[in-house]
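>>> I need the structure of the sequence given here:
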Amino acid sequence: MTRILKYLLKILLFFLLFLSTGCQPDLEFLPTPIPQEPPVEPTQASLLSLTQVTITHQVPSPTFPLKSPTALIETPTPPTSNPANNFSAILESPIPADFPQNVDASYLYGTTQNGLRIPHDGVEFYQPFGTPVLAAADGKVIFSGTDEINAWGRFTNFYGNLVIVQHSNLGNAPFYSLYGHLSSLAVKNGDTVRQGDLVGAIGASGGAFGSHLHFEVRLGGNELKHTANPLLFLQLLTDKNGQETGILLGNIRDNKGALVPSANLVLQKVVEGRIILEESLYQETYSKDIPSHPEWQENFVFANLTPGEYRISTFINQVLYEQFISLQTGQFINIQLKAED
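Modelled structure (predicted):
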């Protein structure tokens, strides 16, 4: 019993000692209280000083030379009310009027999609499989069939099912239109067709990538070396406001006068002195083995342009050349950009 009492007494003494030392806060290590100032309502001036931040940005000087070349601008007087007649624009669209009429802008005549594809000998109309294909002008069918055996293009089975129509001569030059990648043929050799007659239907035969019509024009002969840009012969379209469009063509030449192949061009709309970047059009000049029109000697064509002001620019020998152009309703303009010595 005595032993138990001694044990309880020790516990009590230990507890009292703990209360007298360990439970008291050590004031030496408490943080010093910081006096708080009453909040101040911000004034209008103080708010402005926070929101008015001046940011400066220095535009670096261009690292390339910029020159405005001497541009030859030709605007011949049209023989009729439609200036496009100067371009022998005698062909109607081979696509029915209730379908979109624009050609594929990514793979125009003479271009290569920046070297990704072979030079293009025509233009393409992307429409659904089976869309009717119409004769672009009066003429005689000189071929209707497949090119599996005889190559009408760069190699056999290139166009697949195709139709070739010979039209009236342009001057003394034989004139042809070709319709390729057809899914079906509606004419046979020797048939006479009128403008707008059915000649076949859109397909993906031959070397086609997807359903479309390959439309080609040949001037001076029925060989590949006689192709010409179809946009020089197709009637101009109207814009979304029903206004007749215009056409800009020309050539890019080096300082020796030679055509510059596969040069990148940019055509931009200008409104009240401001370039509209959203309406930029990009194109290559023709590949070196692509024929130009014998009269115009062009190596680029921008067709169906809305009337207005434009800026065209390109690099020649790492020098940027530009020209500002005013295009009127139904007008065509032929320009030349030539590198300086």
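
>>> drop to CA atoms for contacts and neighbour counts, all remaining ones
Noted.

>>> in a strand, His214, correct?
Yes: counting by DSSP: H, G, I helix; E, B strand; the rest coil, His214 is found in a strand.

>>> that one reaches His120, doesn't it?
No: His214 lies out of contact with His120 (CA atoms under 8 Å); the separation is 9.8 Å.

>>> more neighbours: these two, which one.
His214 (24 against 20; other CA atoms under 10 Å).

>>> contacting residues around that one?
122-125, 159, 178-181 (CA atoms under 8 Å, 6 or more residues apart in numbering).

>>> what residues does the longest strand anywhere in the chain touch?
The single longest strand within the chain, with elements called by DSSP state E, is strand 173-185. Residues from elsewhere that reach strand 173-185, judged by CA under 8 Å, 6+ apart: 129-130, 136, 144-145, 159-169, 199-208, 211-222.

>>> now do 6 Å
159-167, 169, 200-206, 213-221 (CA atoms under 6 Å, 6 or more residues apart in numbering).

>>> which strands or helices does whichever helix or strand comes after that strand pack on?
Moving toward the C-terminus from strand 173-185, the next helix or strand (DSSP states H and E) is strand 192-193. Counting contacts by 3 or more CA pairs under 6 Å, 6 or more residues apart in numbering; DSSP states H and E, strand 192-193 is packed against strand 139-146.

>>> this one next, for a side-by-side:
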Amino acid sequence: MASKQAQNPQGFDKPFGSVGIWLTLLLSAWLLTGCQRAPEMMATASPEGKAEPFVTATRSNSRGEAPTPLAEITLPTEQPQNEQVPPTAAPDPLTFVFPEAAPPAVSAWRPPLYPVPWAPTPHDHFYFSRPIAADEINWPDPNYRYGGVFFEDVVHTGIDIPAELGTPVLAVADGKVEWAGYGLYRGIQGDTSDPYGLAVLIRHNFSFQGQQLYTVYGHLQQVDVRHGEQVTLGQQVGQVGQTGKVTGPHLHFEVRVGNGDYFSTLNPELWLVPPTGWGVAAARIMDTPGALYADERVRFISMETGQVWLVQPYSGAEAHSDPYYHENMVISDLPAGMYEVRMEYGTEIFNHFIQIYPGRVTYFTFQGRHGFKDDLPPNPAADFSPPPAPHP
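Below you'll find the predicted structure:
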């Protein structure tokens, strides 16, 4: 017995005693901790639909219970460990980031106008600004030019400028209001059946070759001036509408010389100042014997861009020619440059090349099988005046 107690003085039957038991427990706990699973990687969808990874750390237990979440940490998207991420270049201090361009204003589609009055030669008379401002479309509708025939063989004695309802209509020069309201065509104030609808007539403060000048603004939605009122260049006289005999909203604009009535008009495209760097073409289109010819349209083709314009010669007796050019066809707002002019006559096609000059009128003639010529017309008679108005 004595030797047995000496070998085990504490009285334990196990070889390690209490110290061995505690060492065994500590070793087991350390092994269990090292065998835990790595944190789980999960993903959720962000509001934008992109996967955003996050980490959920869990504590294992031996009771089979659900793990208890410890923390939720949002992490940026990671690259695979075996893929090298290239370095990010430093921002270039000379690189500028511009906002997305907005749709260009209409005024960006054409240059600003020449100053008025603009008369580069003794025969030109670009005396008037545009009745629609530069930030709106203000060039003539190609299908409703001066001298066309519409509405039961009625000759178009002005130009039509398409615009939205309510677009401001501006006086093209200083003058005095001679008419404001319905009834301009027949001269009956308040006649709502009048084809001009609501209209304004302005008598201007200057003349041409001794003849008084007038301008007309028709089919208005609203009139903003009174009879007898003095107006200035650029003053609003009304708003674009669709009163009278129309197919849609637009401004009907006329230039009248002399008497100021329906029978005293000239082509406004020879009177409205062109955009800077753009010009005008005027022509006298005739058949082979020399009579005015309007059976075919004239085609203009830009040699630079390939754009095509079609122009109908004057078709009615109420359309009058300029006293110098004696034209029966005009097209304005042509960018300066070289153009091919093409004309069908009978079974033949004739072509010609012209140069459009900035702020100038380019003139030519066509005479049937004789083709094209660039000769300028002779000087006009000094006593020119429009035909007198017929008396009722």
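
>>> can you calculate the TM-score here?
Once superposed, chain against chain, the TM-score is 0.67 (TM-score structural alignment, normalised by the length of the first structure); 249 aligned residues with a CA RMSD of 2.6 Å.

>>> quick revisit: okay, the angle between the longest strand of the first structure and strand 139-146?
50 degrees (axes from the mean of the first three to the mean of the last three CA atoms, to 10 degrees).

>>> list the buried residues in strand 173-185 of the first structure.
For strand 173-185 of the first structure, the buried set under the neighbour-count rule, 16 or more other CA atoms under 10 Å, comprises 174-185.

>>> which of these sit farthest apart?
Pro174 and Ser183 (27.4 Å; CA to CA).

>>> so Gly234 of the second structure is in which element?
Counting by DSSP H and E, there is no helix or strand that carries Gly234 of the second structure.

>>> what does Asn150 of the first structure give?
When the helices and strands are read off by DSSP H and E, none of them contains Asn150 of the first structure.

>>> what do we get in the second structure for it?
Mapped onto the second structure by TM-score structural alignment, Asn150 of the first structure lines up with Arg186.

>>> for the residue lying closest to its match once chain neighbours are set aside, helix, strand, or coil?
Spatial nearest neighbour of Arg186 of the second structure, chain neighbours left out: Asp194 (7.0 Å); criterion: CA to CA, 6 or more residues apart in numbering. Three-state call for Asp194 of the second structure (three-state DSSP): coil.

>>> isn't Asp194 of the second structure right next to Leu184, touching?
No: if you go by CA atoms under 6 Å, Asp194 of the second structure and Leu184 don't touch, sitting 7.1 Å apart.

>>> so for these two, which sits in the more crowded spot?
Taking neighbours as other CA under 10 Å, Asp194 of the second structure and Leu184 compare with Leu184 leading, 25 against 21.

>>> ok but the more buried one is inside a helix, no?
No: according to three-state DSSP, the state of Leu184 of the second structure is coil, so it is not within a helix.

>>> relative to His370 of the second structure, how far out is it?
From Leu184 of the second structure across to His370 of the second structure, the span is 44 Å (CA to CA, to the nearest Å).

>>> Ala119 of the second structure now?
Distance from Ala119 of the second structure to His370 of the second structure, by CA to CA: 32 Å.

>>> between the two, tell me which one has more neighbours.
When Ala119 of the second structure and His370 are compared for neighbours, Ala119 comes out ahead with 16 against 13, by other CA under 10 Å.

>>> that one touches Phe208, doesn't it?
No: Ala119 of the second structure sits out of contact with Phe208 when judged by CA under 6 Å, with a separation of 11.9 Å.

>>> what touches both of the two?
Here Ala119 of the second structure and Phe208 share no contacting residue, scored by CA under 6 Å, 6+ apart.

>>> give the aligned equivalent of Leu198 of the second structure in the first structure.
Checking with TM-score structural alignment, Leu198 of the second structure has Asn161 as its match.

>>> pull the contacting residues for its match.
Going by CA under 6 Å, 6+ apart, Asn161 of the first structure touches 145-146, 181-182.

>>> can we see that at 7 Å?
145-147, 180-183, 205 (CA atoms under 7 Å, 6 or more residues apart in numbering).

>>> tell me the one of those nearest Leu13 of the first structure?
Looking across the contacts of Asn161 of the first structure and measuring by CA to CA, the closest to Leu13 of the first structure is Ser205, at 106.4 Å.

>>> residue in the second structure matching Ile325 of the first structure?
Ile325 of the first structure maps onto Ile354 in the second structure, by TM-score structural alignment.

>>> please, which helix or strand holds its match?
Counting by DSSP H and E, Ile354 of the second structure is found in strand 348-356.

>>> counting contacts, what elements does the helix or strand following that strand pack onto?
Following strand 348-356 of the second structure in sequence order, the next helix or strand is strand 361-367 (DSSP H and E). Counting contacts by 3 or more CA pairs under 7 Å, 6 or more residues apart in numbering; DSSP states H and E, strand 361-367 of the second structure is packed against strand 278-286, strand 372-373.

>>> okay if I get those strands as JSON lines plus distance to His125 of the second structure and mean neighbour count?
Shown next, in JSON lines, are those (distance: least, CA to CA, whole Å; neighbours: other CA atoms under 10 Å):
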{"stretch": "strand 278-286", "distance to His125 of the second structure": "12", "mean neighbour count": "23"}
{"stretch": "strand 372-373", "distance to His125 of the second structure": "23", "mean neighbour count": "17"}
